[in-house]
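Enquirer: Build me a model:
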Amino acid sequence: MVDLLHFILPLFPFILFIIFLHNRRSTAAPPPQKTLPPSPRKLPIFGNFHQLGTYPNRSLHSLSKHYGHLMLLHFGRVPVLVVSSADAACEIMKHQDLIFSNRPKLHIPDRLLYGSKDVAFTQYGEHWRQARSICMLQLLSNKRVQSFRRVREEETSVMIDKIKQMGSLSSIINLSEVLVRITNDVICRVALGRKYSDGGEGKMFKELLGEFLELLGSFSIGDYISWLSWIDRVGGLDARLERVAKLFDEFLEGVVVEHRRRRKDETVRGDGAGEDQGFDFVDILLEFQRENEGTSPVEDDTIKAIVLVIIFSHSSLLFFIIAYIYARM
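Expert: From the prediction side, this is the model:
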């Protein structure tokens, strides 16, 4: 008993202090509740997933009519703000952009784009600012865009000749196929240095790009309900993701090695191209990497990720253009 008292007595002031803090916290005024946008009733764990339906765009439009232009949904554990008016979108993107500028870390883009080292899916921070600056000043400046005018003109001439040839053989021409081909050819020449549309290599690249785009548009339940992430493994999504990421990495690694070897040979011969002659995006990024070694975030994985997202963004834009044309017909 004496030993027990010797053990308890030194702790007695500490116990009294804990009791005092608990009583003070329980009697204090509750913290003010945040004013949140209106939200439809959600299910435990799954949130509002059940209200998206087969056509999420139509479901969100219908919900916005009832809950307003700013609406809060919960996709699993992730709160999502749905904006359904131009004025609200302008306020968020123009006047409150710093508050809403961050991006969630998603499983599929993170694996396909080297840990989200690109500019579209990387989280807001120093890497995003530097990657964005490189894209805007080195790749997409007005001078750089004009330097690729010859590529666009050449591929447009090839497209016109192709349409004439197809018109002489048939009265029906698949313009979607023609537009996809010219866009891919221009982007591949600008970004990678040559076309990947003919032969076995072109077929492989087209199929791989199609899988890449499909995966980026896929749904990973682990991003929203973490303890259900095993479904992605059982369903084969993770295996497919690993396969496409590995194949694209091997392809892009070959492109980077080929560009380094070509520029090295040109330097040895003394017949290297000028700044805007013969340079594609990989050349430009490799040159920037060499000139800013040690101070630049442009590693080889960053180069691959930026080139990939540029190819992906132009392919997606073409898809929406074609969809819009067909919708207007």
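Enquirer: contacts and neighbour counts: CA atoms only from here.
Expert: Fine.
Enquirer: Quick one: the helices in the stretch 151-300 of the chain, in order.
Expert: 175-191, 199-216, 230-234, 237-269, 281-291, 300-328 (DSSP state H, counting those that start in this stretch).
Enquirer: next up, for comparison:
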Amino acid sequence: MTTDPVIPEPGRQIQSLDELTAAQAEDVLAVLAAAAESDGTQAVSEQGRLQLRGGYREGVRHFLLTSGGELVGYAQLEDTDPVEAPAAELVVHPSHRGRGHGRALGNALLAASGKRLRVWAHGGRSAARHLAQVLGLTLFRELRQLRRPLEPLDIPEPVYPPGVTVRTFVPGQDDAAWLAVNAAAFAHHPEQGSLTQRDLDDRMNEPWFDPRGFFLAERGADAGGSDGTGGAGGAGGELVGFHWTKVHATERLGEVYVVGVRPDAQGGGLGKALTATGLRYLASEALPTAMLYVDADNTAAVTVYERLGFTTHEIDLMYRTET
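Expert: Okay, here's the model as predicted:
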């Protein structure tokens, strides 16, 4: 999220769309790339970037801000949570900041949401905090990015609960079971817990997707190796947890993308063991560093990750209108 003072911009126009053409999506991605290079962080999340393509998506609106016919700003509004206010992200091209575009996009989002709005500020930049104040938003959520070196990987061997084994994800075979466990594990977390088959397909179609780094924990399946891990395609076990890793090849950065444990399997060390398995995989890929995202108020998870050697690298902030 970027900010600027209110300066009249006669040629400014904001278009609100239910879906983008392929050309419009490419233009938005170009603005996002320029902002990321300038700011050192993405202004729009992975989910938001995936929603730029593929046509209409229920509850998602796109706002294109042009000046002199050139796309210089973008915002996305997602209204899919049945309880929480619509969530938004926005960006202004670095070469066009300081002209009131950020505030104009913010006001458009407030109007479209009926002044019931949540807005992400990735990286927690001071300009974003100022814009939040100008728009009458207050701090609501803090998301931390944690990192740790993978060389050396000084963590204990993963120890799985009795009867639990681990294998890798098989696209097309494990989709429905994974979606069900993900929904159960993240019922309290609408952004993650509401993922659909389309969302999963979007990710599996990304260049970074590799099922070798997508680990499934099963109860009642045939055991694999001495560490409880096996290959792809289990023997009819019941899925109780998972660790999906991600490799950012350009940055040579491994990510603990998402770790989930079904509620009835929590509390037995399964999450810690899955995390260790994923970290060992990332280290085996010769990646020097691992990262992950965790809510600051999730003290149990923060404690687990800190004990595994993670420290805070960056903070994302979410602001919202008063409720």
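Enquirer: overall similarity of the pair, as a TM-score.
Expert: Here the TM-score for the pair of chains, by TM-score structural alignment, normalised by the length of the second structure, is 0.25; 134 aligned residues with a Cα RMSD of 6.6 Å.
Enquirer: rewinding a little: and of the helices of the stretch 151-300 of the first structure, who's closest to Phe7 of the first structure?
Expert: When the helices of the stretch 151-300 of the first structure are compared by Cα to Cα, helix 230-234 sits nearest Phe7 of the first structure, at 48.3 Å.
Enquirer: Give me the buried positions along the closest one.
Expert: For helix 230-234 of the first structure, a neighbour-count test (16 or more other Cα atoms under 10 Å) marks Asp232 as buried.
Enquirer: would you turn the helices of the stretch 151-300 of the first structure into TSV with distance to His66 of the first structure?
Expert: Listed next are the helices of the stretch 151-300 of the first structure as TSV, based on distance: least, Cα to Cα, whole Å:
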stretch	distance to His66 of the first structure
helix 175-191	38
helix 199-216	31
helix 230-234	34
helix 237-269	36
helix 281-291	47
helix 300-328	27
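Enquirer: Identify whichever of those helices lies nearest to Ser147 of the first structure.
Expert: Here helix 175-191 is closest among those (Cα to Cα), at 9.9 Å.
Enquirer: could you give the angle of that closest one to helix 199-216?
Expert: 100 degrees (axes from the mean of the first three to the mean of the last three Cα atoms, to 10 degrees).
Enquirer: Helix 175-191 of the first structure packs against which elements?
Expert: helix 149-169, helix 281-291, helix 300-328 (3 or more Cα pairs under 8 Å, 6 or more residues apart in numbering; DSSP states H and E).
Enquirer: same for the second one, what does it pack against?
Expert: Spelled out, it's helix 281-291 of the first structure. So helix 281-291 of the first structure, by 3+ Cα pairs under 8 Å, 6+ apart, packs with helix 175-191, helix 237-269, helix 300-328.
Enquirer: Out of those helices, indicate the one that is most buried.
Expert: Highest mean neighbour count among these (mean count of other Cα atoms under 10 Å): helix 175-191, with a mean of 18.
Enquirer: Now the helix or strand encompassing Trp128 of the first structure: buried residues?
Expert: For Trp128 of the first structure, the element it lies in under DSSP states H and E is helix 126-134. Judged by neighbour count using 16+ other Cα under 10 Å, the buried positions of helix 126-134 of the first structure are 127-128, 131-132, 134.
Enquirer: Tell me the helix or strand right after that helix.
Expert: Next helix or strand after helix 126-134 of the first structure toward the C-terminus (DSSP H and E): helix 142-147.
Enquirer: Quick check: buried residues in that next one?
Expert: Buried residues in helix 142-147 of the first structure (16+ other Cα under 10 Å): 144, 147.
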